[in-house]
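A.B. asks: Give me a model of this one.
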Amino acid sequence: MSTTTAARPDAALASRLNWLRAGVLGANDGIVSTASLVFGVAGATSDSFALLIAGIAGMVAGALSMGGGEYVSVSTQRDTEKAAVERVRQQLSTTPQAKLDELAAHYAAGGLSPELAGRVASELSAHDALGVHARELLGIDADEQTNPWHAAIASTTAFTLGALVPLLAIVASPVPVRLVVTVVAVLVALAGTGYTSARLSGAGTLRPVLRNVIVGGLAMGLTYAAGSLVGGYL
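C.D. replies: Coordinates of the predicted model:
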């Protein structure tokens, strides 16, 4: 199996892991921001309808902001990658030997002997010159760049799903216990996203879980205090 063929599954796996991490982070943002918003409103009023409207507005605004920001960011990255691949294509057409020497030097710098580096560069270039140059010298897949629409939809969906946790908890719970129920639901959800993120990254789980729970708890507490302060003057 050639190096070119073998590298694609690894790249695909890395791409899927990046999408999963992005989804977990989007859900985490949805949980924290919406929980903070509804707690801030709850500090100022106990009206369930006001909490529902505030929560829905925050969820929609946050999801659209996340999706739009991701679309713009990935579109910019995609345009940059396409331009870089096109430059390599032109260089391979106009100065093929110079690009071959550059690829061989890249392999030699990685530890291969100059003779073997030249042979590897020649054989891989004969199979797929553009693909191997883009991958090895630029770290780009010449055939497939990230789709900005996929990124936008994934971010919007993840944020919305995360936002539903505090929103449903605070509007569906009985008034006397809804803040407690929401706190518990949010902290459990944040522990879950922290754990998942750590597992995807291959890191230890305790610190990310505690960090997520502490930051989320502080955000809810501070916005509730701010809402109570503002509500006291209304």
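
A.B. asks: Could you use CA atoms for every contact and neighbour count after this?
C.D. replies: Noted.

A.B. asks: Give me the buried positions along whatever helix or strand residue 128 lives in.
C.D. replies: Taking DSSP states H and E as the criterion, residue 128 maps to helix 114-133. Across helix 114-133, burial judged by 16 or more other C-alpha atoms under 10 Å covers 117-118, 120-122, 124-125, 129-133.

A.B. asks: So which elements touch that helix?
C.D. replies: Applying 3 or more C-alpha pairs under 8 Å, 6 or more residues apart in numbering; DSSP states H and E, we find helix 114-133 packed against helix 3-44, helix 48-94, helix 96-109.

A.B. asks: and if we set it to 7 Å?
C.D. replies: Applying 3 or more C-alpha pairs under 7 Å, 6 or more residues apart in numbering; DSSP states H and E, one finds that helix 114-133 contacts helix 96-109.

A.B. asks: tell me which residues in the helix it packs on are buried?
C.D. replies: Buried residues in helix 96-109, counted by 16+ other C-alpha under 10 Å: 96, 99-100, 102-108.

A.B. asks: State the pair within those that is farthest apart.
C.D. replies: Farthest pair in the buried residues of helix 96-109 (C-alpha to C-alpha) is 96 and 108. Separation: 18.3 Å.

A.B. asks: on that earlier part again, using CSV, lay out the buried residues of helix 114-133 together with distance to residue 234.
C.D. replies: Shown next, in CSV, are the buried residues of helix 114-133 (distance: C-alpha to C-alpha, whole Å):
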residue, distance to residue 234
117, 74
118, 76
120, 74
121, 73
122, 76
124, 72
125, 72
129, 69
130, 66
131, 64
132, 66
133, 65
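
A.B. asks: quick one more, to check against the first:
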Amino acid sequence: MSDQAPGEGGTTAPDHDEAHGGALGTRLNWLRAAVLGANDGIVSTAGLVVGVAGATSERATILTAGLAGLLAGSMSMAAGEYVSVSTQRDSEKAALAMEKRELREQPEAELTELTDLLAARGLSRDVAREAAEQLTERDALRAHARVELGIDPDELTNPWHAAWASFLAFTAGALLPLLAIVLPPAALRLGVTVLSVLGALALTGFSSARLGAAAVRPAVVRNVAGGALAMAVTYGAGALLGAAGV
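C.D. replies: Now for the predicted structure:
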């Protein structure tokens, strides 16, 4: 029961964005974010190293470009996620502070509001009122935070966790094309990288579809086609620049 306190057994369906319940929904969101972060690392780094490989066969040059792309991408992902989640956390804290002030200044109006919210979830008016009174007695702020705001005061979003998760997910994804392009012999380098990347993209497409309860086939096709297009475009650009002596 993601939007109600323990013992609030009469409430019905939770909000649509918490369909899996509190803890499970949070874990699934983190898993989806990790899969998408890894996917970004695979595609962006694969495009970069394949493009450089189209211009030169020098392993050191390809490795340097790949490492630079890995570090730049992972740091960018981490910084972006930190800023985004910090903003979300600030909004959550501001909403909780406002709710706390309203509970202090107009408790009866807030009790009525909680009753209305519970009644809107399918409880009869009398049962909703009784549940609202019991929840308010136990912990008014927690009750309003969960039912009205959809926030768990004990589990506010953590920007550092999000930043590290994005950094690690992107890095894990980026390592695959980087290793695939520098470890094999020059003659096999491109083929091994392309096959490895397309296989990994098929896996991340499958995983993201399953975690999001979406159709698997379209997700895999989109993922693989997008990665293949990115590598084809960057390889072509690298080959043209290499032929031009740039």
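
A.B. asks: re earlier: any chance of the buried residues of helix 96-109 of structure 1 in a markdown table, plus distance to residue 12 of structure 1?
C.D. replies: Below are these laid out as a markdown table (distance: C-alpha to C-alpha, whole Å):
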| residue | distance to residue 12 of structure 1 |
| --- | --- |
| 96 | 28 |
| 99 | 26 |
| 100 | 26 |
| 102 | 26 |
| 103 | 23 |
| 104 | 25 |
| 105 | 26 |
| 106 | 23 |
| 107 | 23 |
| 108 | 26 |
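
A.B. asks: just curious, which of these is nearest to residue 179 of structure 1?
C.D. replies: Nearest to residue 179 of structure 1 among the buried residues of helix 96-109 of structure 1, counting by C-alpha to C-alpha, is residue 106 at 58.9 Å.

A.B. asks: Can you find the partner of that closest one in structure 2?
C.D. replies: Under the alignment by TM-score structural alignment, residue 106 of structure 1 pairs with residue 117 in structure 2.

A.B. asks: and if you look at residue 12 of structure 1?
C.D. replies: Superposed on structure 2 with TM-score structural alignment, residue 12 of structure 1 falls opposite residue 23.

A.B. asks: what number of residues lie near that match?
C.D. replies: 13 (other C-alpha atoms under 10 Å).

A.B. asks: same deal with residue 13 of structure 1?
C.D. replies: Residue 13 of structure 1 is flanked by 11 other residues according to other C-alpha under 10 Å.

A.B. asks: same question, residue 60 of structure 1
C.D. replies: Other residues lying near residue 60 of structure 1 total 16 when counted by other C-alpha under 10 Å.

A.B. asks: just residue 22 of structure 2 next, same as before
C.D. replies: A count of nearby residues for residue 22 of structure 2, using other C-alpha under 10 Å, gives 18.

A.B. asks: middle-most residue in structure 2, spatially?
C.D. replies: Using C-alpha atoms, centre = their mean, the residue of structure 2 that lies closest to the mean C-alpha position is residue 33, 2.4 Å off.

A.B. asks: Regarding the residue nearest to that one when sequence neighbours are not counted, what is its secondary structure?
C.D. replies: Spatial nearest neighbour of residue 33 of structure 2, excluding adjacent residues (C-alpha to C-alpha, 6 or more residues apart in numbering): residue 166 at 7.5 Å. Classification of residue 166 of structure 2 using DSSP: H, G, I helix; E, B strand; the rest coil returns helix.

A.B. asks: What distance do you get for residue 166 of structure 2 to residue 76 of structure 2?
C.D. replies: To residue 76 of structure 2, residue 166 of structure 2 is 9 Å away according to C-alpha to C-alpha, to the nearest Å.

A.B. asks: who's more crowded, the two?
C.D. replies: Between residue 166 of structure 2 and residue 76, counted using other C-alpha under 10 Å, the more crowded position is residue 166 (29 against 16).

A.B. asks: Please say which position in structure 1 that one maps to.
C.D. replies: Aligned counterpart of residue 166 of structure 2 in structure 1: residue 155 (TM-score structural alignment).

A.B. asks: could you list every residue that touches the closest residue to residue 136 of structure 2 other than its chain neighbours?
C.D. replies: Spatial nearest neighbour of residue 136 of structure 2, chain neighbours left out: residue 143 (6.7 Å); criterion: C-alpha to C-alpha, 6+ apart. Contacts of residue 143 of structure 2 were listed using C-alpha atoms under 7 Å, 6 or more residues apart in numbering, and they are 4-5, 135-136.

A.B. asks: Same question for residue 239 of structure 2.
C.D. replies: Residue 239 of structure 2 neighbours (C-alpha under 7 Å, 6+ apart): 54-55.

A.B. asks: Against residue 245 of structure 2, how distant is it?
C.D. replies: To residue 245 of structure 2, residue 239 of structure 2 is 10 Å away according to C-alpha to C-alpha.

A.B. asks: same deal with residue 143 of structure 2?
C.D. replies: Distance of residue 143 of structure 2 to residue 245 of structure 2, given as C-alpha to C-alpha: 67 Å.

A.B. asks: next one: residue 101 of structure 2
C.D. replies: 68 Å.

A.B. asks: of those two, who's got more company?
C.D. replies: Taking other C-alpha under 10 Å, residue 101 of structure 2 and residue 245 do not tie; residue 101 has more neighbours (13 against 9).

A.B. asks: which residue in structure 1 lines up with the more buried one?
C.D. replies: In structure 1, the residue paired with residue 101 of structure 2 according to TM-score structural alignment is residue 90.

A.B. asks: Please consider this matter closed, and thank you.
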